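Enquirer: Please work out how this folds:
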Amino acid sequence: MKATLRRARPADVDQIRELVREATRGRLDPSPDEVFERMAERGMLLALDPERRPVGLVSWRVENLVARILDFLVHPVALRPTVGRQLIEAVEEEARRLECEACVIYVSPEMSSAALAFYIGLGYTRWPEESLSEPWREAAHEFDAFGRVALIKQIRSERVTRPI
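Expert: The predicted model follows:
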């Protein structure tokens, strides 16, 4: 299925909350204020099915030429190969437009092998610490305290060595 992607809007808060609750089987139940705050502090895209219901979302923030993918959710999970790919590629396109060098996605070390294969298939991997520039290293360690692992994809062939 090819989804329709669009920026999340304040009017989407309740639908986003429902998507999160369904996808996590109720483990996460964000308040309207929490969803609105996330929308306000980062870019957020929704993926809509043909009936205009949300089936995925992604949020990101850009800093120091690195796009950080902070939220990524596709439900049902069977849509990950299509809808998930659309969402990640949309963030990468926005990151390229903003002259970013890399995209980083933060994942649980206990993620499924299918999820890891999905990210690897999109070009994300763990980079050796010594090969990371300072901004990449900072981004890679940003969520260490939360038990997250950074997978990185270089999206700009040449690294920026002076201001653009």
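Enquirer: contacts and neighbour counts: CA atoms only from here.
Expert: Fine.
Enquirer: and residue 8, what is it in contact with?
Expert: 39, 44-46 (Cα atoms under 8 Å, 6 or more residues apart in numbering).
Enquirer: Distance check, it against residue 114.
Expert: Separation of residue 8 from residue 114 (Cα to Cα, to the nearest Å): 27 Å.
Enquirer: same question, residue 156
Expert: 27 Å.
Enquirer: Among those two, which residue is more densely surrounded?
Expert: Remark: of residue 156 and residue 114, residue 156 carries more neighbours, 15 against 10, as counted by other Cα atoms under 10 Å.
Enquirer: my guess is residue 141 contacts residue 152, does it?
Expert: No - judged on Cα atoms under 8 Å, residue 141 makes no contact with residue 152 at a distance of 11.5 Å.
Enquirer: If you count surrounding residues, which of these two has more?
Expert: Neighbour totals were compared for residue 141 and residue 152, and residue 152 leads with 25 against 13 (other Cα under 10 Å).
Enquirer: In terms of helices and strands, where is that one?
Expert: strand 149-154 (DSSP states H and E).
Enquirer: Give me the helices and strands touching that strand, please.
Expert: Judged by 3 or more Cα pairs under 8 Å, 6 or more residues apart in numbering; DSSP states H and E, the packing partners of strand 149-154 are strand 102-107, helix 134-141.
Enquirer: Would you do the same for the sequence below? I want to compare the two.
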Amino acid sequence: MSHAVDLLVRRARQAVVVIEAIKLLESDLSAGCDTVWVVEAPEDQQISRLMHKRDLTEAAARQRIAAQSPQSLKLQAAKVVIHNSGSFEGTWEQVQNAWSKIPRPEEPLLRAPVTARPGQLVVRRGRPQDAEEIARFITRVTHGRKRMTRADVMAAFGEKAYLLIARDGQLAGVAGWQVENLVTRVDELYFEPGLPLDEAIPALMETVETASAELQSEASLLFLAPYLARHVGAWRAVGYKPQTVQGLGVRAWQEAALESMPRGASLWFKRLREDRVLRPL
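Expert: The predicted structure is shown next:
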């Protein structure tokens, strides 16, 4: 695994590379890190979160925590400690503050954004300050079947990113996605009624795949609600096809699908690169 991580780091074009690993300190990966960050929360809060987010029993949650090294040892090894027992905003501020102190080469100034034409779709990355707008949009376009609050979206930012589609300055689409273990997963898609999907889908997926390439993702999995899966031509036009979990063939991709697929969704697949980095031993 350390060889695979080393290969990924050497391929990366970014000035800073982050390794997120539960057992970082128990492996030889930590020796290659310039700094170690540890996220700290009381054990009872860890148990509560595992039960709520992972749907574990209390006994299973305690067993998972017990399988890790003592938190006290991690705190001793940490150069940065993020206290995660308060609000999402408080945790985010700590991360932003610590991140700003990392020395890195001066980056070129970003180009000024191109002025969008009337009716043109613009895709950009969502930010924590967009949480309220994202929550209102999802609640509205689902007619309240999925009620979201700002706190819900802030919590989701801990696991995934959001891409926003705007048209004439108004939010017209939201996609929730993540890359984990070199597999892209798009598990939330919401569009304004009447939005031309033959335009929105290519614009959205181009952004997803560009960002996925930066993260060296091997494959992309879409989980489509039935009303979105009916747009077969639009998805096939950007290279996706319906697939079964079994048909994915690669264990890591199958595990990602089983872990992320929402109930009632269909699985669509696209291979993003031919060479694989993480192979089963």
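Enquirer: residue boundaries of the helices in the first structure?
Expert: Taking DSSP state H as the criterion, the first structure contains helices spanning 13-23, 32-41, 85-97, 113-121, 134-141.
Enquirer: Can you lay out these as CSV showing distance to residue 127 of the first structure?
Expert: Shown next, in CSV, are these (distance: least, Cα to Cα, whole Å):
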stretch, distance to residue 127 of the first structure
helix 13-23, 30
helix 32-41, 28
helix 85-97, 18
helix 113-121, 12
helix 134-141, 9
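Enquirer: of all those helices, which lies closest to residue 63 of the first structure?
Expert: Nearest of the helices of the first structure to residue 63 of the first structure, taken as Cα to Cα: helix 134-141 at 8.5 Å.
Enquirer: and residue 204 of the second structure, what pairs with it in the first structure?
Expert: Here residue 204 of the second structure is matched to residue 87 in the first structure, going by TM-score structural alignment.
Enquirer: can you tell me what part of the first structure the lengthiest strand in the second structure aligns to?
Expert: Taking DSSP state E as the criterion, the second structure has its longest strand at strand 170-180. Aligned by TM-score structural alignment, strand 170-180 of the second structure corresponds to residues 53-63 of the first structure.
Enquirer: residue ranges of the strands in the second structure, please?
Expert: Assigned by DSSP E, the second structure shows strands spanning 37-40, 80-83, 121-125, 161-167, 170-180, 183-191, 219-224, 241-242, 266-271.
Enquirer: Who's the closest spatial neighbour of the residue nearest the centre of the first structure, skipping the chain neighbours?
Expert: By Cα atoms, centre = their mean, the first structure has its centre lying nearest to residue 69, at 3.2 Å. The spatially closest residue to residue 69 of the first structure, leaving aside those adjacent along the chain, is residue 60, at 4.3 Å (Cα to Cα, 6 or more residues apart in numbering).
Enquirer: any idea how far stretch 2-12 of the first structure is from the chain center?
Expert: Here stretch 2-12 of the first structure is found 15 Å from its chain centre; the criterion is Cα atoms, centre = their mean, to the nearest Å.
Enquirer: follow-up on the earlier one: now do the strand holding residue 152 of the first structure against helix 85-97, angle only.
Expert: Angle of strand 149-154 of the first structure versus helix 85-97, following axes from the mean of the first three to the mean of the last three Cα atoms, to 10 degrees, is 60 degrees.
Enquirer: re the thing from before, hmm, the residue nearest to residue 69 of the first structure is touching residue 42, no?
Expert: Yes - Residue 60 of the first structure lies in contact with residue 42 (Cα under 8 Å); the separation is 5.7 Å.
Enquirer: Compare these two (neighbour count), which wins?
Expert: Shown here are residue 60 of the first structure and residue 42; by other Cα under 10 Å, residue 60 has more neighbours (25 against 17).
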